[in-house]
Structures are given as C-alpha cells and as structure tokens.
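> task: produce atomic coordinates for the following.
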Amino acid sequence: MSQATRRESIALPTGADYLREILRAPVYEAAIVSPLQDMPRLSSRLNNHIQLKREDRQPVHSFKVRGAYNMMAQLTDEQKQAGVIAASAGNHAQGVALSGNQLGVEATIVMPRTTPAIKVDAVRSFGGNVVLHGSNFDEAKGRAQELADEHGFTFIPPFDHPAVIAGQGTLGMEMLQQNGHMDYVFVPVGGGGIAAGVSVLIKQLMPQIKVIGVEAEESACLKAAMDKGYPVVLDNVGTFADGVAVKRIGDETFRLCHQYLDDVITVSSDEICAAVKDIFEDTRAISEPSGALSLAGLKQYVETHQLTGKNLVNVLSGANTNFHSLRYVSERAELGEKREGLLAVTIPERTGAFLEFCHVLGGRAVTEFNYRHSDNADANIFVGVRLLNGQEELDAIMVDLQQAGYPVVDLSDDEMAKVHVRYMIGGKPSKPLNEKLYSFEFPEYPGALIKFLNTLGTHWNISLFNYRNHGSDYGRVLCGFELEDKDLLEFSSHLRDLGYQWKDVSKTPSYNFFLAN
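You can find the predicted model right below:
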C-alpha cells in the first residue's frame, strides 16, 4: 500500500471539522485579538493597500501561544495532572510555558544548550521548567520524548496536531473580522501550523481570498514536499530565520497546505532583512527574521505578478529576536531592496586611478570601498554602490565600467562576499598554496571551537579563518585548509565526523578575486 493510500484510509478531519474547532477554540483565555495595522509607507510605495497582523503583540510576542493553549486546554484532568513537555528553542517554548501557567499545568521545556540566555530566561519567567540538552533541536526533541515516556508527560508538538492547527487558525478568523475585503493573505511557513490553520479557515468562509505560503529559501520544506507529493526531510536548513528552520513539514499540515494554499513562494535572507526594515519604518516594531517572512513574500509576489490596488494582509508572526542580530539585518536590508550593489573591480595600480574610477561612477554614492596593495600592475577593489533604480541601475554601472576598460564582477548575490570576504580584503597568501575553502555553520556553545580544531585542525594546516556572528545561535565560519588531492577523501570523512553544516566554496568569485593565490 502506498503512503498516500495509507493516509487516505485514516479518518482525517475535514475542512468543516476544522472550522468548528477554530470557532470553539478557547485561546483568548491566554491570547489577545491582535491589531491589524495599516502600513502607509509601503502601501504608497507598492501601490496596494497593505496591512500587518501584529502577532508580536501577544503576551509571548508570537502567535505560538494560540496553538499551544488550544491543545493544552483540551487535555484530560489526568493528563493535566501529569504535566506536559515540549522541545523548542524559541516561541513554542514560551507559548507552552505561558499556557501551563494559565491552566495550572506543570510544563517542562527541553531546549538545546545553544539556546541564548534571553530565551531560556523568558521561558522560566512564564513558569516553565527548563531542561538544557543537546546542541540542536533534534537532540532536544529526542530527550523530550524520552522524558515524556519516563514520566507520563503529554508531548505538545509545535505544529503537526489538529488542536494546534485549529488554535493557529483563530488568527485567520480575526483577520476576516477585521478586514472582510482582503484579496490576498500571506502567511509564513515553518512546520506549517499557521499556514494550515489560516488557509483552511479562510477557504471555508471566503474561498475567493488567495492565501499564499511563504518560506525561507534555506528551509523550504513545504516546497520540497509539494515537488515530491509527500513530506521529505531536507539535508540542511539555514538558521538565520530560526523560527521557520524546519527540516520536514508535518504530515497533517502538509495535507492541509497542499489542499488549501493557493501558492507557495520562497524568499532570500536579504529579502527578509529588507522586510524587517519595512516593518520598522511603518510601525516602529522590530520583527524577528521569521516574523517578517510573509511580508518579504508579499513584496516579491507584488513585483512578480504586478499587483496594484489590492488589499494585501501579511502576518508579523513573532518578535523574539536577539538585539545583536540587528547588525546583520541592517547590513543586508539594502541588498534585499536592491538599493545597494557590490562589485569586484580591477583598476590600474597607479596614482589617480581611484579618482578616475569614481568619475566613471558618475557621482553615484560609494557605500563601501576596500583595497590593499597587491602588486605593481593591478589592484582588485571591493566596492559598494548606492542604487536608486535597483538592478537596472547596477547593470548600467557595470556597462559603464566595462566600456571604460575596467574588468568587473557583480558580487551582490555572492554569499561568501557578503558574509566574509568584504571583511577580509587584501588577504592573499604570500606563497602558492594548495588551498580548499569551506564554510561552516558553527554552533554557539562552550567547547564548539575545541571540537572543531580537534577534529580538523590537528590533521591539516588551517590557512585561513574568519568567524562572523550576529547574535544568533550559530556563527558563520570561513576556513581554508592546505590539501592535496590525495587528502580529499580522508578530509571529507572528518567533515562528516564533525557534524556541522559545511559547504565547499572554493570556486566562489569573491574568494578567487580577493583571497586565492
């Protein structure tokens, strides 16, 4: 029997079932009816009426309390007496802790040891018992399930349960009551709880409204499932938008999203950063990256489909962010809006060459200029340029430079350039090296660096090392190794033993332009 056939043989809740459960969900014992706020600046810029559903105003600063409370309120007296458990590094943890406090249910939350103290303290402030275990979510979830079996706790999943989905669906009901003239609703997708709940509710009552799911490019588990026809496990997920960093969409959330969503789109980290800035400029609210996901999708969809004069609603799903991560957001927002371009340009190594180069730019504002003497013939420079007309203007600048005799490469979409290389200009080795370059996502916990060096650093010479962290659970490491071809098989084995996410970036343009010999 196929997987699809097995699922069809199970009696699953219908759309009408979900509508009934959403209408009777007692979430307002813990949650509030969040405002639907106009975004006048962005509305004027995009020529549409855009509104923002302010779930950051919830007591836990995210929508997660809706699903957690709805499920926990329906537990039997015996289950409540035994207590509940969840695994989370963020918003779901706080939702379960607050719900437990409201219902008088002891709530234990297993969180990875890498979880920032601000999030751990927030869970404890709501009365949750915190257990720190493992270096990632999967390890924490495994421990939570072990504790549930040992102590009889009820496990509260973050998204893949009908009661959780119905709780999140109350958000859709509020939006219909606050604006019955919506044309499009954009919802973020991580595990699919909010997308499933909102779409099933809206399609039961006003099916003419389009509901669009938005995923981060680095964790597009729903798109992968849509392509295959069933949920699949992603090999890796990016951690920037950590609130939606899910490797596998839920079974029930996938079923509902597949049936009720009108479209699913993906957005880049730079587009998310630009959306965080848009939210701040219109409302003065500071969104977490995943909280701005649906607005990033809205903006992309408007541009792609040339929408005008429509009523568009998106969800600010959470605002639990680390202050230091805003530095990264600020750096990348201009790139996400195509208001800045990054270029690698070769100019002659002689007096007055930079002035001549600036004349070719035609008075455009230079946002960044990195250079270090390399040889007596040519200089490779890293240049940021302010843009008024996006990619069209950047293309015109490149044509002007090429016609003036300057070799130029567009680095605006080169991740290595944006994360590492722009801070390392002038770092070419003084002698030829057989060097391979790798990027790593480096977990923030005591002993992580020692583990890295013990596994790799004692076997091969490290020829380059750059570390960047912007207040998130993971830092970014760029590392060069001296490797002969005969070493590559053994080296790859050690990379697997290391257990961190990694990628060979030896062929990226920015590395070869500025750092390779």
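> could you use CA atoms for every contact and neighbour count after this?
Will do.
> any idea which helix or strand comes after the lengthiest helix in the chain?
The longest helix of the chain (DSSP state H) is helix 162-178. Downstream of helix 162-178, the first helix or strand assigned by DSSP states H and E is strand 184-188.
> immediately after that next one, which helix or strand?
By DSSP H and E, the next helix or strand past strand 184-188 is helix 193-205.
> quick check: K503 is in a strand.
Yes - according to DSSP: H, G, I helix; E, B strand; the rest coil, the state of K503 is that of a strand.
> show me what contacts the residue nearest to the spatial centre of the chain?
Nearest to the mean C-alpha position of the chain, by C-alpha atoms, centre = their mean, lies A241 at 2.0 Å. Residues in contact with A241, defined by C-alpha atoms under 8 Å, 6 or more residues apart in numbering, are A216, S269, E288, P289, S290.
> so what touches the longest helix of the chain?
13, 18-19, 21-23, 25, 27, 33, 36, 53, 63-64, 66-71, 157-159, 182, 193-194, 196-202, 252-253.
> R332 sits in which helix or strand?
helix 325-336.
> give the other helices and strands that that helix contacts.
helix 269-283 (3 or more C-alpha pairs under 8 Å, 6 or more residues apart in numbering; DSSP states H and E).
> if you count neighbours, what's buried in the helix it packs on?
269-279, 282-283 (16 or more other C-alpha atoms under 10 Å).
> show me what that helix is packed up against.
By 3+ C-alpha pairs under 8 Å, 6+ apart, helix 269-283 packs against helix 40-46, helix 293-305, helix 325-336.
> so I381 sits right up against T346, yeah?
Yes - taking contacts as C-alpha atoms under 8 Å, I381 lies within contact range of T346: 6.3 Å.
> re earlier: so which of the helices and strands packed on helix 269-283 is nearest C257?
C257 sits nearest to helix 293-305 of all the helices and strands packed on helix 269-283, at 15.3 Å, using C-alpha to C-alpha.
> which element follows the closest one toward the C-terminus?
strand 311-316.
> on that earlier part again, how far off centre is the longest helix of the chain?
Centre-to-centre, helix 162-178 and its host chain are 23 Å apart (C-alpha atoms, centre = their mean, to the nearest Å).
> likewise for stretch 149-159?
With C-alpha atoms, centre = their mean, you get 26 Å for stretch 149-159.
> and the helices in the stretch 1-150 of the chain, which stretches?
Remark: helices assigned in the stretch 1-150 of the chain by DSSP state H, counting those that start in this stretch are 3-8, 15-24, 40-46, 64-73, 77-82, 91-103, 117-125, 137-151.
> what helices or strands is the helix or strand following the longest one leaning on?
Towards the C-terminus, the helix or strand next in line after helix 137-151, according to DSSP H and E, is strand 154-155. Contacts of strand 154-155 with other secondary structure elements, assessed using 3+ C-alpha pairs under 8 Å, 6+ apart, are made with strand 84-87, helix 137-151.
> contact partners of strand 154-155?
Q79, A82, G83, V84, I85, A86, A144, Q145, A148.
> 7 Å instead, please
Strand 154-155 has contacts (C-alpha atoms under 7 Å, 6 or more residues apart in numbering) with Q79, G83, V84, I85, A86, A148.
> here is the second sequence; please produce its structure so I can put it next to the first one:
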Amino acid sequence: MLGLDDIREARERVDGVARHTPLEHSYSFSDLSGAAVHPKLEVFQRTGSFKIRGASNRIATLTDEEQAAGVVTASAGNHAQGVALAATRADVDSVVVMPEHAPIAKVKATRSYGAEVVLHGEDYDTAQARAHEIEADENRTYVHAFDDPTVMAGQGTIGLEIVEDLPDVETVVVPIGGGGLIAGIATAIKATSPDTRVVGVEAEGASSVAQSLEKGSVQELDGVDTIADGIATRRVGERTFPIIEERVDEVVSVSDPDIAVAITTLLERSKTLIEGAGAVPMAAILAEAFEYREDEVIVPVLCGGNIDLNMLRTVIMRGLVESGRYLHFRTTLPDQPGSLERLVEIIADERANIYAIQHDRTSRDSGMTATEVAIDLETRGEEHVATLLDALEANGYAPEVLV
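Below you'll find the predicted structure:
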C-alpha cells in the first residue's frame, strides 16, 4: 500500500514542475463558518489544478522504451492538462481522450499543452474505455487519472505541504472522485500528523465512495449527474478504495446547489475562481456537511479552477438563487391600463431591483381579461425574498416562484 516514502520520492521528482501552492487564512470563510479556515489554493497550480503533480511523477518513472512509445490517458479535463504538460516537458508524445461534452476551456487548454485530444463518449468511463483501446493499438503507456500508486504519490505531495505550512491543522477536507487525490493526501497526513482528521467530500450525483464504504467493496454507479465534472466518476479506484477505508476518517456528500453557493461565495468574498470539483470542500464547510468545532483549524483543498465560462454563468445564477439574491416569478394581472405600474410600485417599495419583465397578453394560462407577467429581480437575501412575496400576496397577487 502507498507509503510516506513513496510521496517523499514523488516530491523530489515533481520539484521544479509543480509549484508549492499557497495556504492562507481566510477571514471571510472563518467568519461565515465559525471555524479557522485556511484554504489550500491548488487553483494556483500549473494548469490550474493539482493533476500536474501525479502526472509528472508517473511520467518521470517511464522507461526509455515507454517514453519512445508515448502515453495515453482519459480525463474530464484537469488530468488531461496535467498529462499533456508533463509529457511535453519530458518530450513524450501524448494522446488524451476526453468526454464529448468536456468543458471547452479544458479541451483547448489540453491541446495547447501539446497533446492530441480525442473526444469520445458521454462521461469519463466511456472515454477511458476508448483510451485503453488506443493503449493496446499503439503500445502506449496508460497514465491513469487516479488508480495508480505513482499518481497517488504525486498528489500526496499536497499533504506534505499542508502539514509543513500549518503544523496545527486539525481537519483537512478533500474532494473525492476516483480517490487518487484523497488517497495521496490522507497517506501523507496520517504519516506526518496522525491526529489530523481527513474528511472526503463527494457530489451527491456521483457518490460511489459512500456506497462502496457501506457495502464494503467497490460499487459502480449506473450514471453520474453533477456540475462537479472533475469528480463525476461512476466508481472509486480499486487501489484507492482500501486506502480511503483505512486512512480517511469520514466521507460526506454535498448537493449541486451547495456547490453553486460555494463557487459564488468564493468569487464574491475571496475573488477566487474555483470549479465545481474544487469547491466541494468549501461547500461541505458552509453546508455543515460534517461536524466541526468553533475555531477548529480546517484546510479545504481547493484543487482546481478550470471552469467553463458557460457553466460559470449558470452556476453563478444558481448560487444567487440559492442564497436569495435573485428571484424569478410570474403572476397574473387584470388586462387594463395601470395594472403593471401598480405591481412595479409594490416591488419598488420593497426595495427589489428589476432585471427584466416579460408581459404576455396571449398566454393560455391566463383568462381572456388577464395578462401574465414574469419578472426577474435582484434581491438581498432569503428574508428579503420572503418579505417581498408576502407583500405581493397581501396586495392580491398570487406569485409563482420559477427559480
């Protein structure tokens, strides 16, 4: 099983390729949670993600023959970029298979680092199957995204940095997809700071680890559904799972709305752009998905920031909705002059700001003497939304909240 010596050796190999990323106290998230929150900002790593660590360590162990034949891998995006850059730096040819709907930004970045990109399948698992076909056809070495001891060891270098930079850390919170990141970090943490708790976080729509722990063996999901595409895997790794069982103290899950709120809050309060998979540790803290004490020293590993801009727009809107900062509703008005003005006056009196109004006199959902109005509003929180809706109902309207 993976050991501390493996991680220390990996650190020597990736030194000069991977950066020692910042670990900083966040006053904003400490205030919001009541804990002493120190994010590990792996978002500032080369390629925008921790994956360069494991990829560099694996490629550094290739034989001369393996280097000449090249490498192949499958990835939703971050591992793809890590392999592409690490291979290019080592003068090794690389092919990366990505799901057809992988974020455009990650596809472009992977190509820019020098890899040949093949788009195949609906998710990571189907892309992986195609990558193994290429492995056999072209005699390439497959660089697994997580289920490889050298990859795990490379990711574990993050754990060494955490303990060195913050010796009094009490809890480290780590995302889980296939398990390579948390297997490496947990190994490093438990070997150097045994009393530090390690908490793993999955997305609810990709919770293979929780089911596997419950059954006592690796379980495969029928499918995955989450905005956290970087951890959207159907099953945890065969090699990572025993390490998680032995060295991870607790595994929890967070919903997509929780993740959206975390991404939005990180943008607003810390001016830091984090992708869905990278935001799940902060989502778990804000949603209190696990128990922690007041002033407990917690390190959430914010492991990546490569989010597609179209997805970011959707996530920000969802985050605003979940936090009561945006309201979209519809109602019906008498189809007569002045009706819309009276509705708008009530909204103005409640100090809500109008983004857009859609006025439909032909809707089949309203009577012949009525008109339907849909309004988008900027609001100031959940209490403000409740007060506004109460005011509308008190004045005879029947608002239907749409998002």
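> and the helix holding R332 of structure 1, how far from structure 2 on average?
Helix 325-336 of structure 1, aligned to structure 2 and superposed, deviates on average by 2.3 Å (mean C-alpha distance after the TM-score superposition for structure 1).
> centre of the chain to that helix, how far?
In this view, helix 325-336 of structure 1 has its centroid 13 Å away from the chain centroid, taken as C-alpha atoms, centre = their mean.
> and the gap between the residue mapped onto S193 of structure 2 from structure 1 and G191 of structure 1?
Using TM-score structural alignment as the criterion, S193 of structure 2 maps onto M206 of structure 1. The gap separating M206 of structure 1 from G191 of structure 1 is 24 Å, by C-alpha to C-alpha, to the nearest Å.
> quick check: the gap between K271 of structure 2 and P175 of structure 2.
21 Å.
> between those two, which is the more surrounded one?
Using other C-alpha atoms under 10 Å as the criterion, K271 of structure 2 and P175 rank with P175 on top: 30 against 10.
> what's the counterpart of that one in structure 1?
Checking TM-score structural alignment: P175 of structure 2 goes with P188.
> distance to E415 of structure 1 added to the contacts of A241 of structure 1, as CSV?
CSV is the format used below for the contacts of A241 of structure 1 (distance: C-alpha to C-alpha, whole Å):
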residue, distance to E415 of structure 1
A216, 15
S269, 10
E288, 21
P289, 18
S290, 19
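> could you give the number of residues near the closest residue to R386 of structure 1 other than its chain neighbours?
The shortest distance from R386 of structure 1 to any non-neighbouring residue, by C-alpha to C-alpha, 6 or more residues apart in numbering, is to E340 (4.6 Å). A count of nearby residues for E340 of structure 1, using other C-alpha under 10 Å, gives 26.
> how close does E340 of structure 1 sit to N370 of structure 1?
15 Å.
> show me what contacts the alignment partner in structure 1 of V117 of structure 2?
Alignment note (TM-score structural alignment): V117 of structure 2 maps to V130 of structure 1. Shown in contact with V130 of structure 1 (C-alpha under 7 Å, 6+ apart): T108, I109, V110, M111, R124.
> quick check, nearest of the contacts of strand 154-155 of structure 1 to H49 of structure 1?
Taking C-alpha to C-alpha as the measure, H49 of structure 1 lies nearest A86 of those, at 38.9 Å.
> quick one: what's aligned to the closest one in structure 2?
Under TM-score structural alignment, A86 of structure 1 pairs with T73 in structure 2.
> tell me the two of the contacts of strand 154-155 of structure 1 that are most distant?
Q79 and A86 (14.1 Å).
> higher neighbour count, those two?
A86 (29 against 15).
> please name the residues that touch the more buried one.
A86 of structure 1 neighbours (C-alpha under 7 Å, 6+ apart): A93, T108, I109, V110, A144, F155, I156, P157.
> change it to 10 Å
Counting by C-alpha atoms under 10 Å, 6 or more residues apart in numbering, A86 of structure 1 touches 68, 92-93, 96-97, 107-111, 130, 140-141, 143-145, 147-148, 153-158.
> now which residue in structure 2 aligns to G238 of structure 1?
Under the alignment (TM-score structural alignment), G238 of structure 1 maps onto D225.
> please report how far the closest residue to that match other than its chain neighbours lies from E250 of structure 2.
Spatial nearest neighbour of D225 of structure 2, chain neighbours left out: G205 (4.7 Å); criterion: C-alpha to C-alpha, 6+ apart. Computed as C-alpha to C-alpha, the G205 of structure 2 to E250 of structure 2 distance reads 18 Å.
> the more surrounded of the two?
G205 (21 against 15).
> does that one sit in a helix, a strand or a coil?
Looking at G205 of structure 2 with three-state DSSP, the answer is helix.
> what's it aligned with over in structure 1?
In structure 1, G205 of structure 2 lands on E218 (TM-score structural alignment).
> before we move on, back to that, and the contacts of strand 154-155 of structure 1, which is closest to R364 of structure 1?
For the contacts of strand 154-155 of structure 1, the nearest to R364 of structure 1 is A86 (53.0 Å; C-alpha to C-alpha).
> just to revisit the earlier point, could I get the contacts of strand 154-155 of structure 1 as a markdown table with distance to H359 of structure 1?
Below are the contacts of strand 154-155 of structure 1 laid out as a markdown table (distance: C-alpha to C-alpha, whole Å):
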| residue | distance to H359 of structure 1 |
| --- | --- |
| Q79 | 73 |
| G83 | 70 |
| V84 | 67 |
| I85 | 64 |
| A86 | 60 |
| A148 | 68 |
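> from those, which is closest to G309 of structure 1?
Closest to G309 of structure 1, out of all of these and judged by C-alpha to C-alpha, is A86, at 43.5 Å.
> and that closest one, how far from E106 of structure 1?
From A86 of structure 1 to E106 of structure 1 the distance is 11 Å (C-alpha to C-alpha).
> quick one: common contacting residues for those two?
Shared contacts of A86 of structure 1 and E106, defined by C-alpha under 10 Å, 6+ apart, are found at V96, A97, F153.
> spatially nearest residue to the last one, not counting backbone neighbours?
It stands for F153 of structure 1. In space, F153 of structure 1 is closest to V84, 4.7 Å off (C-alpha to C-alpha, 6+ apart).
> which residues does the one you found contact?
Applying C-alpha under 10 Å, 6+ apart to V84 of structure 1 gives the contacts 72, 75, 96-97, 100, 105-109, 148, 151-156.
> quick check: PyMOL command selecting the buried ones in the residues you listed.
With 16+ other C-alpha under 10 Å as the criterion, this PyMOL line picks the buried residues out of those:
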select buried, resi 72+96+97+100+105+106+107+108+109+148+153+154+155+156
